[in-house]
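Colleague: coords please:
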Amino acid sequence: MESSVRDLTTALGERLSLTAEEEVGVDLEVADEVDLASGHSRYCLVGKVLTRKRYNMEAMENTLAGVWRPVKGMHMRVLGQNLFAFYFFHPVDMQRVLAVGPWKFSNHVMVLQEAQNGRRVTTDDLYEVLFWVQIHGLPPDRLTTTSGKRIGEELGRLIEVDDGGGDARGGEYIRVRVAIDARKPLRRGMKLSLRSGQIWVDFRYERLPNFCYCCGMLDHVEWDCELSLDMEAQGRCRRKPDGG
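Modeller: Okay, the predicted model is just below:
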């Protein structure tokens, strides 16, 4: 029924010109100022859960409110099927949530991004997941910010590089914080070309949630994977990407 009404509205809109009343606009910036003065929140994260199964959004709100514990509070609004918004009353509460992710519900990763002023959002717009990725297998002289930046830019949208600061606490790997495209399989590693030849480095994803280790996608597990039966029969299932 909803689809029929939407199709009818679209068809009418294509054939009819706007009336004089329809041409009149409303300034929502003024309304926004009123909302702020009355204490309504304007700091908003929109998101979805990477799963093909239905889930209880009310349970998710209660769970995350208990985990995030925003000082000034928050509330959630359902925008559509597998599409929601979290409203915060202080920018620091919102930024803390973004800084610590990725977050998950029922062990399924969540895609969260800050709402852009005046822009509508659909589930197709939400596809980047922030991960800290450990890069293992680099030679000692390549455990540098420059190496991390080059690899991170190839892996996704680079946010930050942690090379350990060059001291004894740095360890045998470097870390990059990257916004990864969840529409693509997780990468297990990468080939690097050096003067001495090619090497392979392994990626280990910190706080890795459920994912399919047959096809590498984040939105399902191997039990629900359409390719898993054939891949398993042929002995071609991908090994599980390492989690930190």
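Colleague: make it CA atoms for all contacts and neighbour counts henceforth
Modeller: Will do.
Colleague: What ranges does this protein have for its helices?
Modeller: In the chain, the segments counted as helices under DSSP state H are 2-15, 20-23, 28-37, 57-68, 91-100, 145-155, 228-233.
Colleague: and of those helices, who's closest to Q134?
Modeller: Using C-alpha to C-alpha as the measure, helix 145-155 is the one of the helices of the chain that comes nearest Q134, at 9.6 Å.
Colleague: this one next, for a side-by-side:
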Amino acid sequence: MGDNIQIDMQNLNLGAEDPPIQLPVQVVNEAAAENRFVLIGRPVMPHRQNIRSIIAILPRNWGHKGVYGRMIEGGQFQFVFPSEESMEMVLRRGPWAFADRMLIIERWTASFNPLMLNFILFRIQIRGIPF
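Modeller: The predicted model follows:
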């Protein structure tokens, strides 16, 4: 009997071969509206940076009321902001670090690409270089 269950579990079809389902535009627009003030991020060194601590401490460091974070799949986190202004201020003041290691934080959009969480934009200024 145990062998039959194991074989049945291996042959279980959860619809992986089914064609994708097209979501109605209204559902996509509602999701985009609900997530318009969301930042998604990940630690650069997840084994050295505790995601629970990041979620607990960063909103206090930013000094914004009403910001809350949550863990999402893939070792990533998400922060939800009450307004566009507070979210933009955090993005402008970046890049951010936690436990002396960089964090990658990007704004969520309806066309968000998870590969964006592999890059950190820096601005550097070099002075005294002769022409």
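Colleague: circling back to that earlier point, any chance of the helices of the first structure in a markdown table, with distance to L50 of the first structure and mean neighbour count too?
Modeller: Conversion of those to a markdown table gives the following (distance: least, C-alpha to C-alpha, whole Å; neighbours: other C-alpha atoms under 10 Å):
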| stretch | distance to L50 of the first structure | mean neighbour count |
| --- | --- | --- |
| helix 2-15 | 24 | 10 |
| helix 20-23 | 39 | 8 |
| helix 28-37 | 31 | 11 |
| helix 57-68 | 13 | 14 |
| helix 91-100 | 17 | 15 |
| helix 145-155 | 20 | 17 |
| helix 228-233 | 18 | 14 |
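Colleague: Any idea which of these gets closest to S193 of the first structure?
Modeller: Taking C-alpha to C-alpha, helix 145-155 is the member of the helices of the first structure nearest to S193 of the first structure, at 11.5 Å.
Colleague: Show me what that closest one is packed against.
Modeller: Identification of packing neighbours for helix 145-155 of the first structure by 3 or more C-alpha pairs under 8 Å, 6 or more residues apart in numbering; DSSP states H and E yields strand 157-162, strand 173-181.
Colleague: What is the aligned counterpart of I120 of the second structure in the first structure?
Modeller: Aligned counterpart of I120 of the second structure in the first structure: V129 (TM-score structural alignment).
Colleague: give the contact list for its match.
Modeller: By C-alpha atoms under 8 Å, 6 or more residues apart in numbering, the contact set of V129 of the first structure is P102, M110, V111, L112, V178, A179, I180, D181, A182.
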